[in-house]
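# here are the coordinates; sequence isn't available:
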């Protein structure tokens, strides 16, 4: 049980610190309620496609539904995305509010949604067993997993089942996956192999998650199942296809990340050599990292050091000409966000660009006017979301450890400085600072908890 000295263990202080909204303006709510009755207009009925969703347990804001088919020549992938463009009136009160919010902010005791829940968990969500307006991406792919044809259109769809990652992984492990995703076990690895060939960079750092223990909160790490990565490849493929559509039309908004600079790669190579982890000269950073065993302490240290390779992410809006920098180093290709419009503002606008371009239509004026605003809107909301996530983790780490000052723990040194290091303690899973001179990166050491302050949200260790 978390001992905090407080009657409540909520995150109201975090909400107040970052001025997170507690409700929607009345006019925005009224627009959302009115939008529920919309049918989505005249669009093809594709409810015969047996789509399914894969999300965290209990999720209600379901952005994506998929169905994969193995064919004699390759694969057909259907990927339905919630169609927020049907529900949000450009320039209206709801549009104004969601632009202000930018994205859904997740906290352990309740989210701050981008859209009112009547939409995000109701009329716009791809919940099972109900007909929904959606934007359907259909990919015809070769036997190697490469798209040879891409179609994007509005349609009516119906998800046939709602799954979570663990249950889907268990079905694959048991040899009895749902027919709509059975081909994922073949298609996913093909796409991951293509990503490695491109030089995509993926960091397999431990994912800290906060769960309720009935009386407070606890920290856990969720191992990433194969299904997680296979499913992510479908979203990445869609974002890459959307970026290609935009670049060909010379209009849109990209998610960009500059290539790693020479010094960052050199630093990572130096760390690998110090840890005696082989890295052949002709192997790219992405391929090197993909070959590491994420369970090893030296791999954790290298993944931490590799975060320096992925700095400078942003958004680039363009019209009439292509920007100089168009790629995302993590994906190793041009990329944009289109697959999570319930939770992220930019996806709705990027999707509307793709729909207009593929239909051979001019962008409506409201869309063309909105594009230049998106980089700053998303940059601001990304900053808030990142700070809120770190604050909630810091808070729970301090709560969990507040009664254990003076105790010793086993830790892995992730990154070391002159007098302080960053360490990962596995039980409970905590990332924190640790005092000590030039601690050995990638090695297990004993540390003593010197401070766990729930008020300041601060945890500090000292090397024993």
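Sure thing, it's come through. As the structure is a computational prediction, the values presented were derived from the model and not from experiment. Numbers count the residues shown, from 1 in each chain.
# Only C-alpha atoms from now on, for both contacts and neighbour counts.
OK.
# buried stuff in stretch 294-303?
Neighbour-count burial for stretch 294-303, with 16 or more other C-alpha atoms under 10 Å as criterion, is recorded at 294, 297-303.
# Is it correct that residue 394 falls within a helix?
Yes. Assessed by DSSP: H, G, I helix; E, B strand; the rest coil, residue 394 belongs to a helix.
# Residues touching whichever helix or strand residue 289 is part of, excluding its own?
Per DSSP states H and E, residue 289 falls inside helix 285-290. Helix 285-290 has contacts (C-alpha atoms under 8 Å, 6 or more residues apart in numbering) with 196-197, 199-203, 265, 279, 303.
# Just the buried ones among the residues you listed, please.
Neighbour counting by 16+ other C-alpha under 10 Å classes 196, 199-203, 265, 279, 303 among the contacts of helix 285-290 as buried.
# List the residues that contact residue 397.
Residues counted as contacts of residue 397 (C-alpha under 8 Å, 6+ apart) are 219, 430, 452, 457, 459.
# for residue 130, that is, sorry about that
158-159.
# if I look at it, how far off is residue 157?
8 Å (C-alpha to C-alpha, to the nearest Å).
# which one's the longest strand in the chain?
Longest strand in the chain, counting residues (DSSP state E): strand 147-164.
# residues in contact with that strand?
Residues outside strand 147-164 that contact it (C-alpha under 8 Å, 6+ apart) are 43-57, 65, 80, 83, 126-142, 241, 354-355, 358.
# Restricted to helices, list the residues you listed.
Within the contacts of strand 147-164, residues falling in helices by DSSP state H are 241, 354-355, 358.
# and here's the other structure:
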């Protein structure tokens, strides 16, 4: 979900009351209590303590254009035939103390929630968009990772320390991608490309995989109203994501070696699930050779192919069961026997988005202590056992909020078009194919569809039956007066 800031006057008339009802229905945390805001203001003005001076490192941030909650800044150097990555992460623990009002509120929120016109942040804006954010041309406390890689993009050394840093520039994905396409990108971005491609190749060697699913984007256009469209991740975003994944795997190694930490896990798919996916691929007309591993099959799917949306949606069935696992060998809780994240094909943890996700603050503290040869802080050790449950429940609430916001926007944009017929593709069905999920290309909408013998993967004409932003209900029907398109 993009994060634009827009004037209230630009909001569609159906949006404010529907959004207010949504937050009430989901009990979403909107305003911060006054004592939390006051505590954040005090924390933002406090001394952040002694730390290494690394303001000489030429760091930049790379995010959506409107983002102000900047968790990460990077600088990449060549190192012989390999690379050295400096990766600065916002040091939230420099401002938030265990048990203080900001900490207690973050335990309730767990993650930042996004809507088209606003954020419901994990931390008050005084911190998340101010004192703790890695904004350009200002000194900021950070957790600074220094990762050395060989010529194959494999990690050979990890160091992490508390430091004072200074970002040189706030770069935006779309602008940088345009520069890459035009051949005018800065050398720092060319190094990002080289390292990103090396890490993608390493991912392939490990057997890791990511799904190229389009995301639903709400465009907020000046004077032209709101629009829903599909958006695929750009190459620049893919390279940038590899920096975060690399740091997460480095952090997981530190934790496992030390016998304490919290991992992000995903179990491998069951054989029956893979066999079912093979049958679905055959039914949809996709060739999946008997000896081809699942990750290579996914990488071979052209997202623009006619039946690709249905195939990619089916692939998500193998990415279920993600969670967190905490361990502390000294406290009698050993690390899991299978600590691997199946999609990454390596142990992994969340450590690079502490402004937006609760678990990252704790993971960073473990890694800092391990690298310094110090004891893990007691407040971290005490919180680890309950952290997986807190993240699981918070993640469910955030996912529900995101889905309902999209439902609200879809319903609002379609409310005046009930009764019209739209072209779309059925990307999922129930067992008797009487209901499922329809994707409409323009506007890019995913909604419930009903009808007899729904044709999975094929284009259809579907009539819009319901679109109500207050209830966030959208429903299409294929049947009398609609057709299945052939060819």
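The structure has been received and is ready for your questions. It should be emphasised that the depicted structure is a prediction, and the values quoted were computed from it without experimental measurement.
# List the ones among the contacts of strand 147-164 of structure 1 that fall in strands.
Among the contacts of strand 147-164 of structure 1, DSSP E puts 51-55, 65, 80, 131-142 in strands.
# And residue 383 of structure 1, what's its match in structure 2?
In structure 2, the residue matched to residue 383 of structure 1 (TM-score structural alignment) is residue 396.
# show me the contacts for that match.
Residue 396 of structure 2 neighbours (C-alpha under 8 Å, 6+ apart): none.
# Try it again at 10 Å.
residue 402 (C-alpha atoms under 10 Å, 6 or more residues apart in numbering).
# Report the separation between it and residue 266 of structure 2.
As judged by C-alpha to C-alpha, residue 396 of structure 2 and residue 266 of structure 2 stand 16 Å apart.
# how far away is the corresponding residue of structure 1 for residue 60 of structure 2 from residue 323 of structure 1?
In structure 1, residue 60 of structure 2 lines up with residue 52, judged by TM-score structural alignment. Distance, residue 52 of structure 1 to residue 323 of structure 1, by C-alpha to C-alpha: 37 Å.
# Compare neighbour counts for those two and give me the winner.
Ranked by neighbour count (other C-alpha atoms under 10 Å), residue 52 of structure 1 and residue 323 place residue 52 first, with 26 against 14.
# Would you enumerate the residues in contact with that one?
Here residue 52 of structure 1 is in contact with 64-68, 79-80, 126-129, 158-163, 178-181 (C-alpha under 10 Å, 6+ apart).
# repeat that with 7 Å
For residue 52 of structure 1, the contact set (C-alpha atoms under 7 Å, 6 or more residues apart in numbering) comprises 65-67, 159-162, 180.
# So which bit of structure 2 is stretch 342-349 of structure 1 matched to?
Counting by TM-score structural alignment, stretch 342-349 of structure 1 sits on residues 355-362 of structure 2.
# Not counting the matching stretch itself, show me its contacts.
With contacts defined as C-alpha under 7 Å, 6+ apart, stretch 355-362 of structure 2 is touched by 69, 71, 92-93, 106, 110-112, 121-123, 128, 350-354, 380.
# In the stretch 151-300 of structure 2, what residue spans correspond to helices?
All helices of the stretch 151-300 of structure 2, identified by DSSP state H, counting those that start in this stretch, fall at 173-182, 187-206, 235-258, 271-283, 294-299.
# Indicate which one of these is closest to residue 344 of structure 2.
Nearest of those to residue 344 of structure 2, taken as C-alpha to C-alpha: helix 187-206 at 7.1 Å.
# Mean distance between the closest one and structure 1 after superposition?
Superposed on structure 1, helix 187-206 of structure 2 shows a mean distance of 1.7 Å to its aligned residues (mean C-alpha distance after the TM-score superposition for structure 1).
# What segments of the stretch 351-464 of structure 1 are helices?
365-370, 374-401.
# just these: most buried one?
Highest mean neighbour count of the helices of the stretch 351-464 of structure 1: helix 374-401, a mean of 19 (counted as mean count of other C-alpha atoms under 10 Å).
# Identify the residue of structure 1 aligned to residue 299 of structure 2.
Aligned by TM-score structural alignment, residue 299 of structure 2 pairs with residue 290 of structure 1.
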